[in-house]
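**Student:** have a look; sequence and predicted model below, questions after that.
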Amino acid sequence: MNSVIFSTSARLLCWAMLAISLAILWRGHNQPGGGFVGGLVAAMAIGVVALSNGVAHARHLLRVHPVALAGFGVACAVISGLAGIAAGDGFLTHQWLIFDNGFKLGTTLLFDIGVYCAVMGGMLCLVFRLYETSEEAA
């Protein structure tokens, strides 16, 4: 598609949607949302860029292959589960890291980041492949 208006608005919309997806990821611990919904919104943001400027531009914007992103996400999720085993509580048991200033960081955030990356990578693999297949058929 060669629409200047769509191309420009897609770039602006992409950054706004990525910011919203990170907000959804962050608030997911106490409210509905989290890694899955945030990953879907992030994939949709990159997908809009792929529709407006093509898959090559979207891949350049992403800067990492979607399969590598999905693999990193699965690795993060597994590592967050192994923290519970290391503490002697079992796989995927919630653990806390408490800093000296009272700041707490839980393994659920690492798990949500893993889900976010896995969902985003998997969806982008699907979207990019479908778009490339439709271009080949045309």
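**Tutor:** Now that the structure is in, tell me what you want to look at. Numbering: from 1, shown residues only.
**Student:** can we go C-alpha only for contacts and neighbour counts from here?
**Tutor:** Fine.
**Student:** contacts only, for residue 22.
**Tutor:** By CA atoms under 8 Å, 6 or more residues apart in numbering, the contact list for residue 22 reads residue 38.
**Student:** now do the buried residues in the helix or strand encompassing it.
**Tutor:** Residue 22 is part of helix 4-27 when elements are defined by DSSP states H and E. Neighbour counts over helix 4-27 (16 or more other CA atoms under 10 Å) mark 6-7, 10-11, 13-14, 17-22, 24-26 as buried.
**Student:** relative to residue 104, how far out is residue 78?
**Tutor:** 21 Å (CA to CA, to the nearest Å).
**Student:** next up, a second structure to put side by side with the first:
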Amino acid sequence: MSTIIFRTIAPYIAALAVLFSIFVLLRGHNDPGGGFIGGLIAASALSIYGIAWGVAPVRRALLVHPIALAGFGVFLAAFSGFLSFFVGKGFLSGLWVTLHLFGVEIPLSSVMLFDTGVYFTVVGAITTIALTLEEPEQE
């Protein structure tokens, strides 16, 4: 499906979907959303862009191979679990730190780090599958 209308609107749809996926990721661990759903939304945005323009522009837009992105996500999720060992808690126990920047308190948690790792893992894995399916067959 490479109509002029779809090719024109696909970059805008993909950009909005990626922004929405980041919103869903940041929405939190206890509310509807998180890393998995946000990652699925971002991967679908990349798939829409790939259907409109092809595989090569999506690979150029990612800057890294999607499998490397998935591997980084697994590392980040595992790292967030091991952080709790340094304070004497069990694996994947939630830790919170509050940063004070310009008079604003910003709470950060290891749960958010875990969700970010899941986000990168899902984006990398699903994008790899989608790009593999979209590539033309080579004989």
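**Tutor:** Arrived safely. Quick caveat, the model's predicted, so the values are computed rather than measured.
**Student:** gap between residue 55 of structure 2 and residue 47 of structure 2?
**Tutor:** On the measure of CA to CA, residue 55 of structure 2 and residue 47 of structure 2 end up 9 Å apart.
**Student:** okay, these two: which has more neighbours?
**Tutor:** residue 47 (24 against 20; other CA atoms under 10 Å).
**Student:** wait, that one touches residue 131, no?
**Tutor:** Yes - Residue 47 of structure 2 is in contact with residue 131 according to CA atoms under 8 Å; the separation is 7.4 Å.
**Student:** out of residue 78 and residue 104 of structure 1, which sits in the busier spot?
**Tutor:** residue 78 (16 against 10).
**Student:** quickly find the element holding that one.
**Tutor:** Per DSSP H and E: helix 66-86 holds residue 78 of structure 1.
**Student:** try residue 115 of structure 1
**Tutor:** Using DSSP H and E, residue 115 of structure 1 falls in helix 107-137.
**Student:** quick one: that helix to helix 66-86, angle?
**Tutor:** 160 degrees (axes from the mean of the first three to the mean of the last three CA atoms, to 10 degrees).
**Student:** packing partners for helix 107-137 of structure 1?
**Tutor:** Packing contacts for helix 107-137 of structure 1, counted by 3 or more CA pairs under 8 Å, 6 or more residues apart in numbering; DSSP states H and E, involve helix 4-27, helix 35-53, helix 55-62, helix 66-86.
**Student:** alright, I will stop here.
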